[in-house]
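Asks: Give me the fold of what follows.
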Amino acid sequence: MTMPDSSPATLQQIAASLGLHVSTVSRILNASSADSTKAASPRTVERVRQYAKEIGYSPNPMGSGLRTRKTNQVAVLVPRLSDLVLSTIYEGIDEAAAEVGISTFVTNTFDDPQIQNRKLELALSRRVDGIILADSHLDGAIALELRTRKVPYVLVNRRAEGHASVTCDDYLGGRMAAEHLYAQGHRKVGVVAAQPYASTSADRQRGFVDYFREHGIHIPKNMVAQSNFDAESGAEAADQLLRRRPALTAMFAVNDFAAIGAMSTARQHGRVVGTDFAVVGFNDITIARQLSVPLTSVRSDMHGMGRQAVTMLMEVLASKPAESALLAPVLAVRASSDFQLFA
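Replies: Here you go, the predicted structure:
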């Protein structure tokens, strides 16, 4: 017999070492004890099992999945797991999946279509049972690819028309932020938005702008500045808005980190957040209430969103119809906007 090297043993190596056909070795090692004698003679079965034990061979779970078409694995695609919102959603996914005996793995796509495609192929090469997309674009391209290939999937956090998703009611959340600022007396407002291909940004912005329009206030396009869901780009977007219209009294940022950046910029422009300038964010991350001027934010159930995505995927895997779910947002009013503006 040839001695095994340090790399993981394979069925092909065992078969070559024992002078047997790989299919025979496979039948022996993957059969139950009761069925093993049907795979080969008792002496051959003993030889194969003994040698496999000596070299530390263990069956490849992916190989098993190829036969049963079930690996009890789910892939989760996110733009960036470093994003606190996405990591919280993933915690909910992983927790709920573990409760039903499923393991998960997560991979970053950085919202880049080429990377999305590469990571998708990587996930599919692992024969996952299904995929949860947290990085879907409004065009639904990656979801459509999965549908075409008959891969079970659901969307979470972001929506795309025609695909089952679990999201916060982002449009309603945007309206709630607008209603609050309008009630506080603000009429000169700006929006720190994000990537237009993300439904989270598009829907929150649209809800906010629609509310003001319905109440006779037009928010021009130049009062909407794009950021990247982080504090630095939120600060830059807020700077653009205040330079364009120094008389602004309030800003709505579609993400809490962007809102934190906007608060910093407002101070640099000589404004006092919570006194003569209001800022409202979205998601209500933990740090929002710990700031020196606590941030008003639209709360989304990030953890629950992840858990519900797993429940929905289980329905898809069971060939049951899945309907999109909108989780209700809640406005948490804090010092950053809790004052009445007197013109």
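
Asks: switch to C-alpha atoms for all contacts and neighbour counts from now on
Replies: Fine.

Asks: So for stretch 126-141, what gets flagged as buried?
Replies: Along stretch 126-141, these residues count as buried under the neighbour rule (16 or more other C-alpha atoms under 10 Å): 126-138, 140.

Asks: Among those residues, which lie within strands?
Replies: 130-133 (DSSP state E).

Asks: re earlier: show me which of the buried residues of stretch 126-141 is closest to V154.
Replies: Within the buried residues of stretch 126-141, the smallest distance to V154 is 5.1 Å, found for I132 (C-alpha to C-alpha).

Asks: so who does that closest one touch?
Replies: 74-77, 153-156, 309, 313 (C-alpha atoms under 8 Å, 6 or more residues apart in numbering).

Asks: which among those gets closest to L248?
Replies: Checking these against L248 by C-alpha to C-alpha gives V156 as the nearest, at 34.2 Å.

Asks: you'd agree the closest one is up against G306?
Replies: Yes - counting by C-alpha atoms under 8 Å, V156 touches G306, with 7.0 Å between them.

Asks: So for these two, which residue has more residues nearby?
Replies: V156 (34 against 29; other C-alpha atoms under 10 Å).

Asks: So V192 versus R159, what's the distance?
Replies: 20 Å (C-alpha to C-alpha, to the nearest Å).

Asks: Please tell me how far the residue most central in space within the chain sits from E179.
Replies: In the chain, the residue lying closest to the centroid (C-alpha atoms, centre = their mean) is A134, at 3.0 Å. As defined by C-alpha to C-alpha, A134 lies at a distance of 28 Å from E179.

Asks: For L326, identify the helix or strand it belongs to.
Replies: Assigned by DSSP states H and E, L326 belongs to strand 325-327.

Asks: Who are the packing partners of whatever helix or strand comes next after that strand?
Replies: Note on strand 325-327: by DSSP H and E, the next helix or strand toward the C-terminus is strand 330-332. With contacts taken as 3 or more C-alpha pairs under 8 Å, 6 or more residues apart in numbering; DSSP states H and E, strand 330-332 sits against helix 170-183, strand 296-299.

Asks: Let's see this one next, to set against the first:
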Amino acid sequence: MEEGSARRATLREIAAAAGVAVSTASRVLARSRQGLPPSSAAAERVLEIARQAHYEPDAQAASLRSKQTHMLGVLVPHLTDIVLSTIYEGIDHAATELGYQTVVANTLDSPDEQRRRAELLLSRRVDGLILGDAHADSPFLAELAARGTPFVLVSRTHDGFDSVTADDYAGGRLVGTHLADLGHRRIGIIAGQPYASTGSERTRGCLDALAERGIDTPRDLVIHSAFDADGGRNATLRLMRKKRPPTAIFAVNDMTAIGVMGTLRDLECKIGTDVAVVGFNDISIARDLPVPLSTVRSALHQMGAEAARLLVARLRGETSDAPSQRRLPTELVVRESSDPTVRTRGRSERVPRKASPGHNGVPIQAPARRPTRRPAQ
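Replies: A predicted model of the protein is given here:
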């Protein structure tokens, strides 16, 4: 990048020359335009390189900044999903308190639809975006950062960008610990889609906790699926067709777990006795199912509110240049789907995040499995 070059330098080139992430360079330049001083040596380096290169910001991004509408755009995979709708309620509540309005769009978890909906929201001059549909393998986030578009990820995370999520890895560890302490040694994991950090982090946490207890999980017991009841049903059939089916199943979200439980009932398996089931998120119906669902509780409403506050703080120049990745604590709620003895004790058992699940920390043997009806091969 030569000073005086006729070609306008890009934000990506500025970031590369300064040795920082594109998102960091974008925030440094945004703070500078607001008259705020650099907050670090790296920020000073970005500003000096931009000055030497006669850097000019993207026209669309400049327009977005100069004509604030106090509107935030929100992208979610499916607003009909109770998890995403609860997160959105948190976003909208916090945004309203901060003097902003929100507009939400469904992307169907499709990268092409995400791009189309984001461009539509930006054309309506929203001040920034909250994205609940980040794909680990998509270049779109880097493109948004390169254009100087303010955004925050919620529910899912991606290295180098602002995000607010549950501590998915820690939640997965809680599940692995709980099932191991109950005596299970063959555990199936329905891991969701591989492009979503939620599923991959929850799966990794569970596998690590099991490995630390000497429990090996064969690769064919980890099955990817859609994040819905149908995905849970299909994945459960694959698991239960195996010559040695699992004695426990961890589904990385509650709707998938509900599909798991439906299929187990169809196969005449007794949930919690023949096969233990654990989900994730603790949606409102989890405790009211015919067999109440053990699950990891995450603060969904708070997650959305924190994402809105972080984005507005960015828009107002109230934060440092470094990416902020906030992880909210998780908590295991033990119910009858994994531990039928909860019923005899007359209450659901809530296990603190850092505690060792089980009966007073003492491992017990998994109950004997009764014969099950196998699906057709």
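
Asks: can you map out the helices along structure 2?
Replies: Ranges of helices in structure 2, per DSSP state H, are 11-18, 22-33, 41-52, 59-66, 82-97, 111-123, 140-146, 168-181, 197-212, 229-240, 254-266, 300-315, 341-345.

Asks: highest average neighbour count across those helices?
Replies: Per-stretch averages of neighbours, counted by mean count of other C-alpha atoms under 10 Å, single out helix 168-181 among those, with a mean of 27.

Asks: of all the ones in strands among the buried residues of stretch 126-141 of structure 1, which comes closest to E46 of structure 1?
Replies: G130 (37.7 Å).

Asks: what do we get in structure 2 for that closest one?
Replies: Using TM-score structural alignment, the partner of G130 of structure 1 in structure 2 is G128.

Asks: contacting residues around the alignment partner in structure 1 of L84 of structure 2?
Replies: The equivalent of L84 of structure 2 in structure 1 is L86 (alignment by TM-score structural alignment). Neighbouring residues of L86 of structure 1 by C-alpha under 8 Å, 6+ apart: 78, 80, 134, 302.

Asks: And the second one, how far from P321 of structure 1?
Replies: If you measure R80 of structure 1 against P321 of structure 1 using C-alpha to C-alpha, the figure is 30 Å.

Asks: When the two are compared, which one has more neighbours?
Replies: R80 (18 against 10).

Asks: my read: that one touches F110, true?
Replies: Yes - counting by C-alpha under 8 Å, R80 of structure 1 does reach F110; the two are 5.8 Å apart.

Asks: Neighbours of the closest residue to V209 of structure 1 other than its chain neighbours, how many?
Replies: Nearest residue to V209 of structure 1, sequence neighbours excluded (C-alpha to C-alpha, 6 or more residues apart in numbering): I219, at 6.4 Å. Neighbour count of I219 of structure 1, defined by other C-alpha under 10 Å: 18.

Asks: Would you confirm that I219 of structure 1 contacts V189?
Replies: Yes - in this structure, I219 of structure 1 is within contact of V189 by C-alpha under 8 Å, at 7.4 Å.

Asks: follow-up on the earlier one: from the buried residues of stretch 126-141 of structure 1, pick the one nearest E54 of structure 1.
Replies: Looking across those and measuring by C-alpha to C-alpha, the closest to E54 of structure 1 is R126, at 27.5 Å.

Asks: Could you tell me which residues make contact with the nearest residue to the closest one once chain neighbours are set aside?
Replies: With C-alpha to C-alpha, 6+ apart as the criterion, R126 of structure 1 has its nearest non-adjacent residue at 6.5 Å, and that residue is M62. By C-alpha under 8 Å, 6+ apart, the residues touching M62 of structure 1 are 71, 126-127.

Asks: again, 10 Å this time
Replies: By C-alpha atoms under 10 Å, 6 or more residues apart in numbering, the contact set of M62 of structure 1 is 68-71, 73, 125-128.

Asks: go on, A332 of structure 1?
Replies: 177, 280-284, 288-289, 295-299.

Asks: Tell me which two of those residues sit farthest apart.
Replies: A177 and R289 (16.6 Å).

Asks: Translate C269 of structure 2 into the numbering of structure 1.
Replies: Under TM-score structural alignment, C269 of structure 2 pairs with R271 in structure 1.

Asks: what about F342 of structure 1, distance to S201 of structure 1?
Replies: When F342 of structure 1 is compared with S201 of structure 1 (using C-alpha to C-alpha), they lie 30 Å apart.

Asks: try V293 of structure 1
Replies: 24 Å.

Asks: what's the closest of the contacts of M62 of structure 1 to C168 of structure 1?
Replies: Nearest member of the contacts of M62 of structure 1 to C168 of structure 1, counting by C-alpha to C-alpha, is Q73, at 25.5 Å.

Asks: shouldn't the closest one be in contact with T104?
Replies: Yes - counting by C-alpha atoms under 10 Å, Q73 of structure 1 touches T104, with 5.6 Å between them.

Asks: Find the nearest non-adjacent residue to G128 of structure 2, please.
Replies: P150 is the one closest to G128 of structure 2 (C-alpha to C-alpha, 6+ apart), at 4.9 Å.

Asks: show me the contacts for the counterpart of the one you found in structure 1.
Replies: Mapped onto structure 1 by TM-score structural alignment, P150 of structure 2 lines up with P152. With contact taken as C-alpha under 10 Å, 6+ apart, P152 of structure 1 is in contact with 74, 128-132, 143, 146, 313-319.
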